[in-house]
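> predicted model and sequence below, questions to follow.
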Amino acid sequence: MRRAVVAAGIAVVAAGAAVAAAVGFGGDDGSTAHAGDLPPTSAPVTRETLVATEEFDGQLGYGEPVALRGGGGMVTWLAAEGATVSRGKPIYRSDGAPVVLLYGPLPLWRPLAPGVAGPDVRQFEQNLAALGYDGFTVDDDYTGATADAVREWQDDLGVDETGTVTDVAYAAGPIRIASHATEVGAPAGGTVLSYTGTTRLVTIDLPVGDRDLAVAGAAATVELPDGKTARGKVATVGAVATAAEPDGDPTVQVTVTVADQKALGDLREAPVDLALTAESRADVLTVPVAALVALAEGGYGVQVLDGGAGRFLAVDTGLFAGGRVEVSGTGLTEGMTVGMPS
C-alpha cells in the first residue's frame, strides 16, 4: 500500500541519520569521505517514471451472477453448473423443448410472428442470420420470409415448426452456468438458474474515500495467491455506495478486467490483491530509499561515490514508491553512483 511504502522510507532515513550526522557539511572536510568510510553497497541514480500504488482486497471470479427466469412448463434438462453456453445452444429444456441462447440486450417480451415489427425483431433476425439461416432481410419487420427461416431453424432444433418465436433467452454473449435455482421435474415459471460471463475478472469493494483512484481505463495490477501478477484495467466504477459495515466505510464496487486470461492461471475463483495507481511522477531522478541520509545541517542528502571517495549532496525528496524515492538537487545527475549506508 502507498502508506506502507512511505512509512518504510521514513524508517530507513531515520536509521541512516547517525551516519550522516558524523560526516555532515559542518566541518572543514566533513563533506568528503575516503575509502575506509564508504558505505558497503551502492546503487545508480536512475531516471524513470515512479508510480505509487494502493492495495485493496479483491475477488477473482466471473462477476455477479444474473438470474434467468423461465417462461413456464416443466424443467426437463439443465445445462451443467460451470458449463459454457454459446449462441444457438440450449440453456435448459422446458417440456422437452430447448430454450436456446441468443445474443443481444433486449429480452423476448412478446411472441415474434409475421406482422410484428420493432428493434426486437431486428435483434432476433441478426441472431438467426449469425446461425447460418438466410432467405430473409435483417430489418425491423418479421415477414413471411423470416417465418420460413424460423421453421427451418425449428426443424433443426427438433421442435414444432410454427414459424413463431416464443421462448429464447438473450445475454450479451456466451455465458457460464453459475448455479441451478431449480431441478429437473420442477416448474420453469420462476428463476431456473443463474449465469455469469465466461471471462474471469476481479471485483473489489472500494471505500468511497478512495474512489478517485479507480478511473475507467486505468491500469491495475492483480496479485494472485501464488505471488504471480497479471495486468488489468479498470472496467467499471460503481456510482451507488453500499451502507457501511460496523467500523467501516461505505463502498462502491469496482470491476477490473484482465485481457491475458492465461496470466490468471487455472484458478476460477480466489482472493487476490489489487493495486491501483495512487500517484505517479514521470521522468524523475530516483534512488533507493536506503540511499537517503539525514544531514547534520538538516534535511536529507545522498553520498555520491566517485573513484575511492565520496561526497554528500543535499537533495529534496518527492514521491516514495516501490523502495525508491524521487530526488532532486544541485549537481545530482542520472548515472551517478550513490552509497547505501543501511
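Received the coordinates, thanks.

> when you work out contacts or count neighbours from here on, use the C-alpha atoms and nothing else.
Fine.

> strands of the stretch 151-300 of the chain, start to end?
Under the criterion DSSP state E, counting those that start in this stretch, the stretch 151-300 of the chain contains strands at 169-171, 175-180, 191-196, 201-207, 219-223, 229-237, 251-257, 270-288, 293-294, 300-306.

> take this one as well and set it beside the first:
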Amino acid sequence: MSGRLKGVLVALCTAAAGSAVTAAGVHASAAFFDAGPRARPAATPTPTRAVTATKPITRGDLVDKESVNGTLTYAGERTIKAGAGGTITSLPAEGKVIKRGRALYHVDRRPRILLYGKLPAYRTLKEGVKRGPDVEQLERNLRALGYRKGMTVDTRFTAATRRAVRAWQKDRGMERDGEVSPADIIFLAEEVRVSETNVEIGDQIPAQRPVLKVTGTDRLVRIDLDADRQDIAKVGRKVTVKLADGRKATGRISRVAKVAKVAKRSDNQESGATVEVEIKVSARSLGSLDEAPVTVELERRRAENVLTVPVEALLALPEGGYGVEVVEPGRLTRVPVKTGAFGNGRVEVSGAGLAEGLQVSVSGR
C-alpha cells in the first residue's frame, strides 16, 4: 500500500477504531496476544452493538487515479513570416481556420495562399524550371483544388502545369503570369488555426517580418508531471480531462518528454524536476477554449475483479493493520483485511471469510 493511501486510511479510520473497540474488545485482544501468533483467528466476534449503517462488499475493477493540473491549448504552434515586403492590406481574425487554397493574409492586395506539403517553397516555379519534388507538391495541390485538365502530377513543370496555374491565378484575383513564387504561397502540412497576429492592417513590413502565429487544429493538453511520477504517464494511455465548467473529455497521451526540466519559484529556488506531457483531445468535445486550465486524471494503478469496500468501512486494529466489521443477523464479526488499490472512495480488500454481497459496518465512520 502506498504511503499516500496509508495516510488517508489512518486519518479516516483512527477515530472509527477508537469508537469500535470496546473494553471487552480490548481484553479479547490482550488474550489474543497472550496466545501467540499461531492462535490468531481469521475473524473475531465483537460485542453486540447498534449498527446504524452498512454497505455491501462489491466485486469489480478498481482504478487508482491521480489528478494533475494542466492547460488546454492547440498543437503545433509556428510563426508565419512575410514572403515579400509591402503594406499589409488584409489579415484573418484570431481563431479563424485556414484551409488549402485560402489566403493567410494580403500584402499590397496580393494574397499569400496556403497549400499543403512538407517541403517549403524556396524558389519560383515556372515552365522550364529544373525538375523537383516542389513541382510535384504544387501540382498535387492544383489537382486537389480542381485544376487538373491535361496536367500530370510529377516532378516536371510543363505547359499543362502553366495553364493550371493561370486558371488558379485568375480565380484568386492574382496576376496571370503562370508562375508561382514563395511570396504567393506557403506550404504547411495541413489546415491551420490563427492564434495571434503580429502586425496590423496598414503596417509597412519587410520580407521575413513575422506576420502571424498559427497552430494545428488538434486540441492539446499540456501538464508538467513530477519527474519521480513519470511512470504513470505512458504514450498511448487514455486519460480523463476535466474542464472548469464540469465537462469531461477522453484524451490520449501523445508525448512524454525524455528530458526533465527544473522550474524555479518566485524566490529563485528550485521547485523540483518535471517532465512535460502532451495529451491529444477531441476538439469537438472541448469547444474553442484556448489556454484554459484543466485537470487531468492519470491512472496510477488498476486492480481487476477484486473485492472492495468503502474506505469508511476500514478500522485500525489494536494489534496493527486494518479490518472491517461484517454485519450478519445477530452477529458482528471483525475481520482482518489486507488492503490494495484505492480509488473513487473504495479500497481493495482481501481476507478470510470475505465475499461479495456481505454487509460491512460504516457506522460512525
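Okay, I see it. Note that the structure is a prediction, hence the values are computed from the model and not measured.

> hang on, the earlier thing: a markdown table for the strands of the stretch 151-300 of structure 1, including mean neighbour count and distance to residue 34 of structure 1?
Below are the strands of the stretch 151-300 of structure 1 laid out as a markdown table (neighbours: other Cα atoms under 10 Å; distance: least, Cα to Cα, whole Å):
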| stretch | mean neighbour count | distance to residue 34 of structure 1 |
| --- | --- | --- |
| strand 169-171 | 20 | 73 |
| strand 175-180 | 20 | 68 |
| strand 191-196 | 22 | 66 |
| strand 201-207 | 22 | 52 |
| strand 219-223 | 21 | 44 |
| strand 229-237 | 19 | 43 |
| strand 251-257 | 22 | 53 |
| strand 270-288 | 19 | 22 |
| strand 293-294 | 26 | 17 |
| strand 300-306 | 22 | 10 |
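
> nearest to residue 56 of structure 1, of those strands?
Closest to residue 56 of structure 1 of these, according to Cα to Cα: strand 270-288, at 5.2 Å.

> residues in structure 2 aligned with that closest one?
Aligned using TM-score structural alignment, strand 270-288 of structure 1 spans residues 292-310 in structure 2.

> mean shift between the matching stretch and structure 1?
Its aligned residues in structure 1 lie a mean 1.5 Å from stretch 292-310 of structure 2 after superposition (mean Cα distance after the TM-score superposition for structure 1).

> follow-up on the earlier one: closest one to residue 336 of structure 1 among the strands of the stretch 151-300 of structure 1?
Using Cα to Cα, the strands of the stretch 151-300 of structure 1 put strand 300-306 closest to residue 336 of structure 1, at 6.8 Å.

> relative to strand 270-288, how tilted is the closest one?
Interaxial angle of strand 300-306 of structure 1 relative to strand 270-288 (axes from the mean of the first three to the mean of the last three Cα atoms, to 10 degrees): 70 degrees.

> what's next to strand 300-306 of structure 1, contact-wise?
With contacts defined as Cα atoms under 8 Å, 6 or more residues apart in numbering, strand 300-306 of structure 1 is touched by 291-295, 310-317, 336-340.

> which residues in structure 2 does that strand align to?
Aligned using TM-score structural alignment, strand 300-306 of structure 1 spans residues 322-328 in structure 2.

> how far does that stretch sit from the chain's center?
With Cα atoms, centre = their mean, to the nearest Å as the basis, stretch 322-328 of structure 2 stands 40 Å off its chain's centre.

> so where does the alignment partner in structure 2 of residue 43 of structure 1 fall, helix or strand?
When structure 2 is aligned by TM-score structural alignment, residue 43 of structure 1 is paired with residue 55. Per DSSP states H and E: residue 55 of structure 2 is located in strand 54-56.

> and the helix or strand that that strand is followed by, what's buried?
Next helix or strand after strand 54-56 of structure 2 toward the C-terminus (DSSP H and E): strand 58-74. By 16 or more other Cα atoms under 10 Å, the buried positions in strand 58-74 of structure 2 come out as 58, 59, 62, 63, 64, 65, 69, 70, 71, 72, 73, 74.

> cool, stretch 143-159 of structure 2 as well?
Residues of stretch 143-159 of structure 2 classed as buried: 147, 148, 151, 152, 153, 154, 155, 156, 157, 158 (neighbour count, 16+ other Cα under 10 Å).

> SS state for the fourth one?
The three-state assignment at residue 152 of structure 2 reads coil, by DSSP: H, G, I helix; E, B strand; the rest coil.

> how about the residue nearest the centre of structure 1, what does it touch?
Structure 1 has residue 256 as the residue nearest its centroid, 2.1 Å off, counting by Cα atoms, centre = their mean. Neighbour list for residue 256 of structure 1: 201, 202, 203, 220, 232, 233, 234, 235, 236 [criterion: Cα under 8 Å, 6+ apart].

> now, which of the residues you listed sits nearest residue 107 of structure 1?
Nearest to residue 107 of structure 1 among the contacts of residue 256 of structure 1 is residue 236, at 23.2 Å by Cα to Cα.

> what's the match for the closest one in structure 2?
Counting by TM-score structural alignment, residue 236 of structure 1 lines up with residue 255 in structure 2.

> do residue 53 of structure 1 as well
Pairing criterion TM-score structural alignment: the partner of residue 53 of structure 1 within structure 2 is identified as residue 65.
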